[in-house]
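1. got a predicted model here, sequence first, then my questions.
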Amino acid sequence: MQITPLTWILTIAVTILFFVYEFFVHVRKPHEPTIGESARWSVFYISLALLFGVGIGVVSGWTFGGEYFAGYLTEKALSIDNLFVFLLVMSAFAVPKAYQQKVLMIGIVIALILRGGFIAIGATLIENLSWIFYLFGALLLFLAYRQAFSSHETDPANNRFMRFVRRHLSVTDEYHGDRLTVKKNGKRFVTPMLLTIVAIGFIDLIFAVDSIPAIYGLTNEAYIVFTANAFALMGLRQLFFLIGGLLQRLVYLSQGLAVILAFIGVKLVFHALHVNELTFINGGEPLLWVPEIPISFSLLFIGATIAVATVASLLKTRKDRPDADTPPAIDPSIKKEYSN
């Protein structure tokens, strides 16, 4: 896939413009979005992402188009999992609904910046170190295990990291609009709003470790990795307000993501064996008999796993809810080790 520097510059510039537009048109003035507003913009961003994937397929071939769609699906699912934890953080800090848009927007921008950095690092490692696929594969298998079985009950507002932050900053007990700092009696204080953003930024760092090796297991093209991540994060703010209580009903999403991460981990290990250069494995020769999992199968597997996890979650919560008007508690499995 031939991507010129000009294409990179234009892609990054357009991405930045989208987020600038989002901030000044939708986020700058605090308000709680309506369902209609959230639905329209969610459809717009998802449609834009799908059209971009079709464009990649038409211009560069459907192998790359398939890699983009597989990556986009994976990153979108991981981003929705991100929303679970954002919900926990904002609940723990009791963020007023009118200011949640700003918290989400800043959190999403931090996520994009961090993932951009990891994408650059990942591309450099892959280009220079073929054995890095072994490391990425092992990391994804570990993350899959943690995703499936971690169930630590934690308070995002009172974990070790946030206690460390509080020890070094003077914090007010109340919100002052959407301000991050406030001056009282001649002394500068930070507000709970800033603490919420710090907590979300820390969580974004953890999620970047999950998402970048996962998508590099589906494509080696840094451009596809970046655009799939960018489109997965675009519209995430609107999706949060659109699906609202539905987030709490996706109780099997963590297990579905664990299956996807494990699958990509195995795919990476197979690829590493197929291009092996480590002398202590087969004398440094590639194991050509090891199968390469085609991207078409990867796309089908990821889509089917997300669908099964979603349907199973909705069926279970519908069956278990004693009162249709009473939302279920958030599944403990989403309270992972991000507070450790």
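-> All right, it came through fine. Keep in mind it's a predicted model, so treat the numbers as computed, not measured. Numbers count the residues shown, from 1 in each chain.
2. use CA for all of it now, contacts and neighbours both
-> OK.
3. may I see the buried residues of the helix or strand hosting Phe84?
-> Applying DSSP states H and E as the criterion places Phe84 in helix 62-92. Across helix 62-92, burial judged by 16 or more other C-alpha atoms under 10 Å covers 62, 64-90.
4. second one coming, line it up with the first:
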Amino acid sequence: MDVPVVVWVLTVCGIIALLVFDFVFHVRKAHIPALREAALWSAVYVGIAVVFGAGVWVFAGATTGTEYFASYVTEKALSVDNLFVFLIIMTSFKVPRADQQKVLLFGIVVSLVARTGFILLGAALINSFAWVFYLFGLILLVTAGTLSKPAASENRSADTVTIRLVKRLFRTSADYDGDKLFTVRDGVRVMTPMLLVMVAIGGTDLLFALDSIPAIFGLTQNVYIVFTATVFSLLGLRQLYFLIDGLLDRLVYLTYGLAAILGFIGVKLILHALHENNVPFINDGQPVRVVEISTGLSLSVILGVLVATIVASLVSPKGKAQNAVSAARRHAIEYLDVETDPATREKIFDRLLAEEEQIRTLPEKYRARIREQDRLMALLDRAHAEHEFAMAD
């Protein structure tokens, strides 16, 4: 598909306009999005992506349209998995919930810039070296193997090398000053944790791009489709975070589903590389006759795996147990150390009570699997003591 320059310009301008609109009307004034607001705007952004895809289908043909939707669904699924890490980072940095929107929007912008760079680099490599498909396929297979390990999602941490380096080189404060990036402490200008968490989110986005870009090039080599599918998968991610926040820990099998999808695309890339082979030590530099996986089959497999893993997660007793425990731990920390608004803290405590009741009704085999159970119980006791003290005032 040969895309005119004017279409590129209009597309980029439209994306910038959506980001500016999001900041001015939703993020600039710190607030906690209501469920209705998050659901409405999530639907709007998904609708924009679907309408755009329908336009691609009409004007560029069914094959290109299928490539777009396969790429969009894959990138959207990877973006949802990224939300797990964002949740860990913002919990670790104790970001007030009202300020999380700004952090997420910053992360989205950084991700857009980084992935655009990786897309251009990937396209240049593909045009110059056919063997790059082998490399991309290998990256995806290694990533799939890593994700398939049971402890993969539990080993994620916000304490990155980047953050440790920033803390060592620059003065940082322990406390937030609203949503300011810098503040003055004892007459000295210092970084606030808000800037540190943005650095953590931005650094994490760079790592995510190393997996997502090879994945999408495995579905299409059309740079315009790669770019737009990636962008539309990221737009609306902020709203989606607040919409499915309570379900993130429930999706216990999503990581395995993504591992299967990335492994599938990795195999697809290697088959394509064999079909286009010019590497001297493989079949004497001649193409290898192999079966290539069609885009239509790719879309069917991706959708099938995602639906199966999401349904399995939602009906899984293990998922319900993990969700209750993780949510209780997170809400206790928010109540004790993060939120200061009395009304917000009361809502958090009500949710905490409901999650504690869920934990008490868990079968013994699931309660026995709670990580650091003594620390969790101590945390919950502290929250109850703090609530009793607050009610006595």
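-> Yes, it's here. For clarity, every value in this text was computed on a predicted model and none was experimentally measured.
5. please work out the TM-score for the two chains.
-> Once superposed, the chains reach a TM-score of 0.93 (TM-score structural alignment, normalised by the length of structure 1), with 330 aligned residues with a C-alpha RMSD of 2.0 Å.
6. mind reading off the mean deviation between the helix holding Phe84 of structure 1 and structure 2?
-> For helix 62-92 of structure 1, the mean deviation from structure 2 after alignment is 0.4 Å (mean C-alpha distance after the TM-score superposition for structure 1).
7. tell me what that helix is packed against?
-> Where contact means 3 or more C-alpha pairs under 8 Å, 6 or more residues apart in numbering; DSSP states H and E, helix 62-92 of structure 1 is packed against helix 35-60, helix 192-216, helix 222-233, helix 236-243, helix 253-274, helix 295-320.
8. between the helix or strand following that helix and helix 236-243, how many degrees?
-> The element immediately downstream of helix 62-92 of structure 1 (helix or strand, assigned by DSSP H and E) is helix 97-128. Calculated by axes from the mean of the first three to the mean of the last three C-alpha atoms, to 10 degrees, helix 97-128 of structure 1 forms an angle of 130 degrees with helix 236-243.
9. how close does helix 97-128 of structure 1 sit to structure 2?
-> For helix 97-128 of structure 1, the mean deviation from structure 2 after alignment is 0.6 Å (mean C-alpha distance after the TM-score superposition for structure 1).
10. residues of that helix that come out buried?
-> So, applying 16+ other C-alpha under 10 Å, buried residues of helix 97-128 of structure 1: 99-112, 114-116, 118-119, 122-123.
11. cool, stretch 3-17 of structure 2 as well?
-> With the criterion 16+ other C-alpha under 10 Å, stretch 3-17 of structure 2 contains buried residues Ile15.
12. can you classify Leu33 of structure 2 by secondary structure?
-> Let me fix one detail, which is that residue 33 of structure 2 is Pro and not Leu. Secondary structure state of Pro33 of structure 2, per DSSP: H, G, I helix; E, B strand; the rest coil, is coil.
13. surely it meets Asp245?
-> No. Pro33 of structure 2 lies out of contact with Asp245 (C-alpha atoms under 8 Å); the separation is 11.6 Å.
14. got any residues that touch both of those two?
-> With contacts taken as C-alpha atoms under 8 Å, 6 or more residues apart in numbering, Pro33 of structure 2 and Asp245 have no neighbour in common.
15. for Ala312 of structure 1, which non-adjacent residue is spatially closest?
-> Leaving aside its chain neighbours, Ala312 of structure 1 sits nearest to Tyr252 (7.1 Å; criterion: C-alpha to C-alpha, 6 or more residues apart in numbering).
16. against Ala77 of structure 1, how distant is the one you found?
-> From Tyr252 of structure 1 across to Ala77 of structure 1, the span is 12 Å (C-alpha to C-alpha, to the nearest Å).
17. likewise Leu257 of structure 1?
-> Between Leu257 of structure 1 and Ala77 of structure 1 the computed distance is 7 Å (C-alpha to C-alpha).
18. same question for Ser47 of structure 1.
-> Ser47 of structure 1 is 16 Å from Ala77 of structure 1, where distance means C-alpha to C-alpha.
19. who wins for proximity to Ile281 of structure 1 among the helices and strands packed on helix 62-92 of structure 1?
-> Relative to Ile281 of structure 1, the nearest member of these by C-alpha to C-alpha is helix 253-274, separated by 8.5 Å.
20. buried set for the closest one?
-> Buried residues in helix 253-274 of structure 1 (16+ other C-alpha under 10 Å): 253-274.
21. give me the stretch of structure 2 that it matches.
-> Under TM-score structural alignment, helix 253-274 of structure 1 corresponds to residues 254-275 of structure 2.
22. tell me how far the matching stretch lies from the chain's centre.
-> Centroid separation between stretch 254-275 of structure 2 and its chain, computed with C-alpha atoms, centre = their mean, to the nearest Å, is 19 Å.
23. by how much does it deviate from structure 1 on average?
-> Here the mean offset of stretch 254-275 of structure 2 against structure 1 after fitting is 0.4 Å, by mean C-alpha distance after the TM-score superposition for structure 1.
24. so what's the most centrally placed residue in structure 1 up against?
-> The centroid of structure 1 falls nearest to Ser79 when counting by C-alpha atoms, centre = their mean (3.1 Å). With contact set as C-alpha under 8 Å, 6+ apart, Ser79 of structure 1 has these partners: Ala232, Leu233, Leu236.
25. just those residues now: which is nearest Phe189 of structure 1?
-> Leu236 (30.4 Å).
26. any idea how far Gly283 of structure 1 is from that closest one?
-> Leu236 of structure 1 sits at a distance of 47 Å from Gly283 of structure 1 (criterion: C-alpha to C-alpha).
27. and what of Asp178 of structure 1?
-> 61 Å.
28. ok, residues contacting stretch 298-307 of structure 2?
-> 66-67, 69-70, 73-74, 77, 219, 254, 257-258, 260-261, 265.
29. the same query, at a cut-off of 7 Å, please.
-> For stretch 298-307 of structure 2, contacts defined as C-alpha atoms under 7 Å, 6 or more residues apart in numbering pick out Ala70, Thr74, Gly257, Ile261.
30. what's the farthest-apart pair in those residues?
-> Ala70 and Gly257, at 15.1 Å, using C-alpha to C-alpha across those.
31. Lys149 of structure 2: neighbour count?
-> 12 (other C-alpha atoms under 10 Å).
32. can I assume it sits in a helix?
-> No. Counting by three-state DSSP, Lys149 of structure 2 is not found in a helix; it is coil.
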